[in-house]
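Chemist: Okay, sequence plus prediction incoming.
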Amino acid sequence: MEEIPVKVAVRIRPLLSKEILHNHQVCVRVVPNTQQILIGKDRVFTFDYVFGKAASQDDVYSNCIKPLLVSLIEGYNATVFAYGQTGSGKTYTIGGGHVGMLCASVADEEKGIIPRAIQELFQIISENHNTDFNVTVSYIEVYKEDLRDLLELETNVKDIHIREDEKGNTVLVGAKENQVESADEVMSLLEAGSAARHTSTTQMNEHSSRSHAIFTITICQQRDKNSSAAESTTARSIQMITSKFHFVDLAGSERVTKTGNTGERFKESIQINSGLLALGNVISALADPKRKNAHVPYRDAKITRILKDSLGGNAKTVMITCISPSTSDFDESLNSLKYANRARNIKNKPIVNYNPDWDRMDEMELEIKALREALQNQQSSRVSRISQVSQDWGQEKSKIRALEEQLAQFQLECYNHRHCTEEAFSLFHELKVMSGLAKSQKNRLESWLCMAEEIRSETASIPGTDDAISSGREEPHHITILQLKRELKKCQV
């Protein structure tokens, strides 16, 4: 099983208007022509992708997310999650924010990762005619360590549980999964879920996310494994593949001194920071080669349990760290970069999500089908041969019957001829002793008697002449009888 590292991207937002107004300076810069970031005077970090303040939404999507979408269609699980302090641009980047950012009036270039991925996914589905797709979506938020279904608000938080299936994959039991047929349908559900998400205004962010949100697209494919259309339909084999794409918008890390949160907002901040601390501990445990076999504290928080497959498990994962360039956020930005740098050392083990038993079942079904066809062909051939033999035997029987009848007729004729010959032979013997015949007649009669005697001797010496007389032997007899009949008539005259 091949191990691949978690890909890490860093996006630096531009200075906000109020930061410019208060004369904040830039403390984070992209090193030109590299994938490196310089923070402060001398701290340099290298990442898989680096996006400066001029980077567009399409730049982020094309470089980071499009390869994940390709992997999703191939059957791999995929995850993208955005991390950073509150107000650093996570929700804007991920594209799962408040309804105003999702509506149709938003310019295409401003749309985030989720809307772009949804649009391209259904474009791929419409172009792939040899595969049947079944697409479902779910939308969950982790609010103060409770799981809440954003697509079915009436679901009790106690009815949603995190479990592991027989293969060790993390699943959410009790969360509603909506089957969808189009990108517009998915966007409608995303908007409805985002409207129900816990958000609030703080001193740092007008639309601050107060929960971690996980939007999941699940696709089930029924794929024909035979690529050649010329192959016989009897050799077709269907492959079932199910894969998931998690879009995770993490709530931002917060400092009370900056957010000014009190009361309920303060309690939310504690829960948010607690979940992010648990996530940091998981990343540290997975990224440290010295702790390769050490315990990984996935169970310390709900968000880390949900992301278990995405961090060190069966998924291709991209982490997008969003940071502020302002000097006032230097400490938070530095911590975020350290956080992201550790994540680069995490190794995942993604595999194509299909059951190998299905292939074996397909092979067995094909083998059974081939054996049935061979048996059927053999039976058909056997019946055909029997029919042909029966037909040939019938024709041979008819020929034998005709030959037997012909033989019987010849035997009867032969018998009659021999009888006549014997009668004529006896008669000529009687004539021989009679007086009144001329000398020439006697000589001729004597000559014919000698010839007849010779023929009788020759015939008697041939085996089986009493039962069957060949046509070659019948002809002299036949000629002799005619000649004797002629001579008899002459004598009678």
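Modeler: It's in. Residues are numbered from 1 along each chain as shown.
Chemist: use CA for all of it now, contacts and neighbours both
Modeler: OK.
Chemist: Which stretches in the stretch 351-493 of the chain count as helices?
Modeler: Along the stretch 351-493 of the chain, the stretches classed as helices by DSSP state H, counting those that start in this stretch are 356-433, 439-461, 471-492.
Chemist: Comparison target, given below:
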Amino acid sequence: MKRLIEMAVEGFRCTCFCYGQTGSGKTHTLTGPPGLFGIKAVPYSDNHGLVFRSFVYLFQLLQEHTSRTFVLKASFLEIYNEKVIDLLNPGTCRKPLAVRWSKKARGFFVENLFTVDCEELDDLMAVLEEGMRNRSVGRHNMNDYSSRSHTILSVHITSEEPSENGVFISRFGKINFVDLAGSEMTKKTQSEGKTLEEANNINKSLMVLGYCIASLSDPKRKGSHIPYRDSKLTKLLADSLAGNGVTLMIACISPARSNIFETINTLRYAARAKKIRTKPVVLMDPREALIISLKREVASLQSENEYLRSALNVYSSSSSGDASERIIAQTPPHVDLEELAKLEGPQLAELVRLYMKENEALRKDNGDLFLSRDLLQRDHEIVCRENERLLKKLEEVNSSPLIPARPAFSADILSGDQESSSTNIWTNPIPDTDNKTAVNSSKQIPESVQKELDKRQIGARNTANLKGIRKPSSNDDKIHAPKIAQVKNTNAKDKSKES
């Protein structure tokens, strides 16, 4: 999971989803026990699941990248009876949202989905708590807190890194936490009425997801049609399953002997998903990607140009030296005039033949050298023209008006001086049976965090709207990101005071 979060910060699209039968612990793995997000929500607890621990590790990573500016946005939705519901803005009638196809992004998206700007860990926790309170939960014979819908919590991570000539390189990472509803057998759950309808829709969407995974994992069916459009769930998970992202699947199984068939099916499901191969790609702005590719091409051509220049100089100097040595070696022995007068006809003819042979070899060597020189000069001119063209194009791109970097505000995300249960995220402390002090039990919530929690009223049951609030900070060395919206009911008088 750490590797997934690191890749999301670098600009990859990552997904983590839990699959298994009902009551196997999918929701507990991701978010924790059911009562954790009740009327009195616990901000920091060792019982929190993978989502909270991932949030803490995410902000720890953002603190380490001081040269970048980060912008975090979060959204939370559920798929209930094949209807997409916004958990952050459900409304009184829980109006479903439309899932549409984007030609630009070449993927599916949810229209009018409410997104929240996040700056602190508490902001992401507020989003998680609000969504968990609004999601659909039911009860049947196998589970008292059964999830009746699929939920997708998405965190968009936009990073800006300064480059040469005042250009900012942007990367658009994303990490999804998907809590799938459990597959149910109506014979065991004895569902009736509304619960039976929910179970049918859950099993239908999971069946379509199984078909997609089976088609993607079978090499014989490579290039065949994948039924993504048969379900809202597969539409939204299309990029995660076979796109340009990275996906982690957590298979949750029950230890009960009576659920052995469901356990076998879950393991087969995971085995098929493991065979799927994707090609992760960093998501960037097209213009900035063009700038980076042009810079790489210019650097490559410049190195090639230097190599050709050095090769031309070395070859010309070595060729002249070899030619002189070859001429001296092949020159016939010197003959004085007196000796030449004493030579007879056959000896004179042999001497002339040797000189003619030497002249022919020298002409051939000269022709080869001139040809090599012409080829090297032509290649050198081509490389120079290409360099000039690319440099001109790069100057045009740099001189075009760019969107200025988004102003960011620093905030104290996590305190690195003190250890707490929120920082020690990847340990599972064992409770002390001897009534001794447990690990991290004496640690209290920082006073600044407690004031912020009291101010925001995290855990209040009556929530009305999410309003974005930004607070500038004087700490320029910390992570920059936008401020999340608060969830509270305020009247017009309070709003005027806050403004």
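Modeler: All right, it came through fine. As the structure is a computational prediction, the values presented were derived from the model and not from experiment.
Chemist: TM-score of the superposition?
Modeler: Between these two chains, after superposing, the TM-score reads 0.57 (TM-score structural alignment, normalised by the length of the first structure); 300 aligned residues with a CA RMSD of 2.5 Å.
Chemist: related to what we said a few turns ago, could you dump the helices of the stretch 351-493 of the first structure into JSON lines and include distance to residue 29 of the first structure and mean neighbour count?
Modeler: Shown next, in JSON lines, are the helices of the stretch 351-493 of the first structure (distance: least, CA to CA, whole Å; neighbours: other CA atoms under 10 Å):
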{"stretch": "helix 356-433", "distance to residue 29 of the first structure": "48", "mean neighbour count": "13"}
{"stretch": "helix 439-461", "distance to residue 29 of the first structure": "129", "mean neighbour count": "14"}
{"stretch": "helix 471-492", "distance to residue 29 of the first structure": "121", "mean neighbour count": "14"}
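Chemist: Can you lay out those helices as CSV showing distance to residue 283 of the first structure?
Modeler: Converted to CSV, the helices of the stretch 351-493 of the first structure look like this (distance: least, CA to CA, whole Å):
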stretch, distance to residue 283 of the first structure
helix 356-433, 31
helix 439-461, 117
helix 471-492, 110
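Chemist: secondary structure class for the aligned residue in the second structure for residue 245 of the first structure?
Modeler: Correspondence of residue 245 of the first structure to the second structure, assessed by TM-score structural alignment: residue 175. What DSSP: H, G, I helix; E, B strand; the rest coil gives for residue 175 of the second structure is strand.
Chemist: Now for the closest residue in space to residue 175 of the second structure that isn't next to it in sequence, how many residues are close by?
Modeler: Closest residue to residue 175 of the second structure apart from its sequence neighbours, by CA to CA, 6 or more residues apart in numbering: residue 14 at 4.6 Å. The number of residues packed around residue 14 of the second structure, counting by other CA atoms under 10 Å, is 28.
Chemist: secondary structure element for residue 14 of the second structure?
Modeler: For residue 14 of the second structure, the host element (DSSP states H and E) is strand 13-20.
Chemist: So which bits of that strand are buried?
Modeler: 13-20 (16 or more other CA atoms under 10 Å).
Chemist: Also stretch 186-203 of the second structure?
Modeler: Buried residues in stretch 186-203 of the second structure (16+ other CA under 10 Å): 189, 191, 195, 198-203.
Chemist: can you map out the strands along the stretch 251-400 of the first structure?
Modeler: Here the stretch 251-400 of the first structure has its strands, by DSSP state E, counting those that start in this stretch, at 316-323, 347-348.
Chemist: Comparing these, which comes out most buried?
Modeler: Of all the strands of the stretch 251-400 of the first structure, strand 316-323 carries the top mean neighbour count, a mean of 26, counting by mean count of other CA atoms under 10 Å.
Chemist: which ones are touching residue 8 of the second structure?
Modeler: Applying CA atoms under 8 Å, 6 or more residues apart in numbering, one finds that residue 8 of the second structure lies in contact with 14, 157, 173-175.
Chemist: In the buried residues of stretch 186-203 of the second structure, find the pair that's most separated.
Modeler: Spatial extent of those (CA to CA) is set by the pair 189 and 201 at 14.9 Å.
Chemist: Could you find the counterpart of residue 365 of the second structure in the first structure?
Modeler: In the first structure, residue 365 of the second structure lands on no residue (TM-score structural alignment).
Chemist: so when I look at residue 365 of the second structure, I'm seeing a strand, right?
Modeler: No: counting by three-state DSSP, residue 365 of the second structure is located in no strand; its state is helix.
Chemist: List the contacts of it.
Modeler: Each residue near residue 365 of the second structure by CA under 8 Å, 6+ apart is listed here: residue 323.
Chemist: now it: how far from residue 374 of the second structure?
Modeler: Separation of residue 365 of the second structure from residue 374 of the second structure (CA to CA, to the nearest Å) stands at 14 Å.
Chemist: okay, stretch 180-189 of the first structure sits on what stretch of the second structure?
Modeler: Aligned by TM-score structural alignment, stretch 180-189 of the first structure falls on residues 118-127 of the second structure.
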